[in-house]
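Requesting a structural model of the entry that follows:
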Amino acid sequence: MKAVRLHARGGPEQLRYEDAPTPAPTAGEVRVRVQAAGITPTELTWTETYQDRSGNSRLPSIPAHELCGVVDAVGTDVDDIALGDVLYGLIDFPRDGCAAEFVVAPAADLAPAPQTLDPVQVAAVPLSGLTAWQALFRHGRLQGGQRVLIHGAAGGVGSLAVQLARWKRARIIATASQRHESFLRELGVDQFIDYTAESFETAVGDVDLVLDTVGGETLNRSWAVLKTSGRLISIVEEPGPPPAGHAPGMFFIVEPSRPELGELTRLIDAGELRPLVQSVFPLARARAAFEEGFAGHLRGKIVLRVE
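Have a look, this model is predicted:
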């Protein structure tokens, strides 16, 4: 099969489009013919991209860990997936990803794809959608009527988090640069803060939940706007020590989840949730896709079209 692989640590310059062995499913797994794969540019900096959980090298490794595709082989002990099923999902990070014509994944991590989106749009959902869902609801316990501040609200995770919070009927405060304001207000943001022009600490307070997709000083300054009972959740790094009386903040790494994918599918097909795709590249131009991602200031996801 054709695949994009890393043979050494580094940035997009290390990506090679080349022939690679076609994987075969083992017990509990399925093989998917990939139609489209979403990329996360920062995965080229993650230890999991280069090492397994025992610290052994995974090179050459295949990036891009969210996909939409068609099942073309089924391993033993799989009785709820059939050949030809169109599935989507998040591939766990110590495994090879989806920047390839075929990928093998645990059947339990995949779910039927939304029927109202094309494969490119579907591939933009799993990682960002599951991250947003788990941050807001599994870890953040967001309820209707609560106030949530979302940093980096125009990105892949942030834009889906805005829509999920709107569905939950929370009050949404978003930080982003000025050029994203109209887009975010269309998604349902109640209060927009241009972080280049004003300090969010002076514009908002008494927040129940902060979802941080930025890290650094933005993350650590966020304590100042939280209620004492509020929660600080980051998908970038561990928050610093909390002020007196506050619960510790939390950093987490998204996990595959078929039930949560099912919730996302239901919302997508009901018109409550739509992913934003910034740009689409053919698989052979994956290096250019990651270079665009490394440049930053994304609005939505970058997706590889495989077939």
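
all contacts plus neighbour counts: C-alpha atoms, from now on.
Fine.

Tell me where the longest strand sits in the chain.
The strand that spans the most residues within the chain, counting by DSSP state E, is strand 29-39.

Which strands and helices lie in contact with that one?
Strand 29-39 makes packing contacts with strand 66-74, strand 102-106, helix 119-123, strand 301-305 when contacts are defined by 3 or more C-alpha pairs under 8 Å, 6 or more residues apart in numbering; DSSP states H and E.

Mind listing what's buried along the helix or strand where Arg185 lies?
Following DSSP states H and E, the helix or strand that holds Arg185 is helix 181-187. Using 16 or more other C-alpha atoms under 10 Å as the burial criterion, the residues of helix 181-187 that qualify are 181, 184, 187.

thinking again about what came up before, buried ones in the longest strand of the chain?
29-39.

before we move on, the earlier item: closest one to Asp212 among the helices and strands packed on strand 29-39?
Nearest to Asp212 among the helices and strands packed on strand 29-39 is strand 301-305 (17.5 Å), distances taken as C-alpha to C-alpha.

tell me how far the ends of stretch 148-168 are from each other?
Criterion C-alpha to C-alpha, to the nearest Å; first-to-last residue distance in stretch 148-168 is 11 Å.

List the buried residues of that stretch.
Within stretch 148-168, the residues that qualify as buried are 148-166, 168, counting by 16+ other C-alpha under 10 Å.

Where do the strands of the stretch 201-307 of the chain begin and end?
207-212, 226-234, 250-251, 277-282, 301-305 (DSSP state E, counting those that start in this stretch).

Give me the helices and strands touching the fourth one, please.
What it means is strand 277-282. Strand 277-282 packs on helix 286-294, strand 301-305, going by 3+ C-alpha pairs under 8 Å, 6+ apart.

Following up with a second sequence; could you model it the same way so I can compare the two?
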Amino acid sequence: MGAHVVTTASARNHDYVRGLGADEIIDYNAVDFTQAVSECDAVFETVGGETGTRSFDVLKPGGRAAFIASGMQSPEPTRNDVKSLRPSVGRDRPYMERVAALLQEGVITVPELQVFDLKNAVEAQKISESRHLRGKLMLKIR
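Predicted structure coming up:
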């Protein structure tokens, strides 16, 4: 799609995120991402908290930060030359149809998925809160 993708991941996940298409990977246990990258056009923030707020530091003037983690509040920009976005696509049918087509074409792929029965929801929540999740979690209700 033409983007140069820089991401953060623990060392054990570098091959995994490279396989997802990352061009550069920053080990967040060894390097402060705000010291390793700058002048980004866009940030897709999935962690939140202080990491989310610090994401504004790596944007170039006019850059945009999209906060895409479920339930996460978008922080106010720490600079007046960048924008904070909170994408909401759940009710945008044309957009969702385009995403579905890209999935079918193999242009975008679904990351690793861990499925838990509802009776194991506590275990799934603990994994989610650990912030050491690879891919996504899903609860199976039936």
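
thinking again about what came up before, same list, the helices and strands packed on strand 277-282 of structure 1, but as a markdown table with distance to Asp72 of structure 1 please.
Shown next, in a markdown table, are those (distance: least, C-alpha to C-alpha, whole Å):
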| stretch | distance to Asp72 of structure 1 |
| --- | --- |
| helix 286-294 | 24 |
| strand 301-305 | 18 |
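
between the ones you listed, which one is nearest to Ile173 of structure 1?
Proximity to Ile173 of structure 1 (C-alpha to C-alpha) singles out strand 301-305 among these, at 21.4 Å.

Work out which residue lies at the spatial centre of structure 2.
Thr46 (3.9 Å; C-alpha atoms, centre = their mean).

What's that one aligned with over in structure 1?
Structural correspondence for Thr46 of structure 2 with respect to structure 1 (TM-score structural alignment): Thr213.

I'd guessed its match sits against Glu237; true?
No: counting by C-alpha atoms under 8 Å, Thr213 of structure 1 stays clear of Glu237, with 9.1 Å between them.

what residues are up against Gly188 of structure 1?
162-163, 166, 172 (C-alpha atoms under 8 Å, 6 or more residues apart in numbering).

Could you pick out which of those residues are located in strands?
Checking the contacts of Gly188 of structure 1 against DSSP E, those in strands are Ile172.

conserved subset of the contacts of Gly188 of structure 1 in structure 2?
Shared contacts between this structure and structure 2 among these (both residues aligned by TM-score structural alignment, their matches' C-alpha atoms under 8 Å) comprise Ile172.

how about the contacts of Gly188 of structure 1 in TSV, adding distance to Glu66 of structure 1?
TSV is the format used below for the contacts of Gly188 of structure 1 (distance: C-alpha to C-alpha, whole Å):
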residue	distance to Glu66 of structure 1
Val162	20
Gln163	20
Arg166	24
Ile172	27
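
Closest one to Pro243 of structure 1 out of the contacts of Gly188 of structure 1, please.
Nearest to Pro243 of structure 1 among those is Ile172, at 23.6 Å by C-alpha to C-alpha.

just checking, what residue in structure 2 corresponds to that closest one?
Aligned by TM-score structural alignment, Ile172 of structure 1 pairs with Val5 of structure 2.

And Gly271 of structure 1, by the same measure?
In structure 2, Gly271 of structure 1 lines up with Gly106, judged by TM-score structural alignment.

Find the nearest non-adjacent residue to Gly300 of structure 1, please.
In space, and not counting its chain neighbours, Gly300 of structure 1 is closest to Gly156: 4.1 Å by C-alpha to C-alpha, 6 or more residues apart in numbering.

which ones are touching the one you found?
Counting by C-alpha under 8 Å, 6+ apart, Gly156 of structure 1 makes contact with 124, 128, 275-276, 298-301.

try it again with 6 Å
Gly156 of structure 1 is in contact with 128, 300-301, counting by C-alpha atoms under 6 Å, 6 or more residues apart in numbering.

next one: Leu59 of structure 2
39-40.

What's the match for it in structure 1?
In structure 1, Leu59 of structure 2 lines up with Leu226, judged by TM-score structural alignment.

next one: Leu133 of structure 2
Taking TM-score structural alignment, Leu133 of structure 2 has Leu298 as its aligned residue in structure 1.

Quick check: that match vs Val157 of structure 1, distance?
Distance of Leu298 of structure 1 to Val157 of structure 1, computed by C-alpha to C-alpha: 11 Å.

out of the contacts of Gly156 of structure 1, which one sits closest to Pro241 of structure 1?
Closest to Pro241 of structure 1 out of the contacts of Gly156 of structure 1 is Ser128 (26.8 Å), distances taken as C-alpha to C-alpha.

what range in structure 2 does the helix or strand containing that closest one sit on?
Using DSSP H and E, Ser128 of structure 1 maps to helix 126-133. Under TM-score structural alignment, helix 126-133 of structure 1 corresponds to no residues of structure 2.
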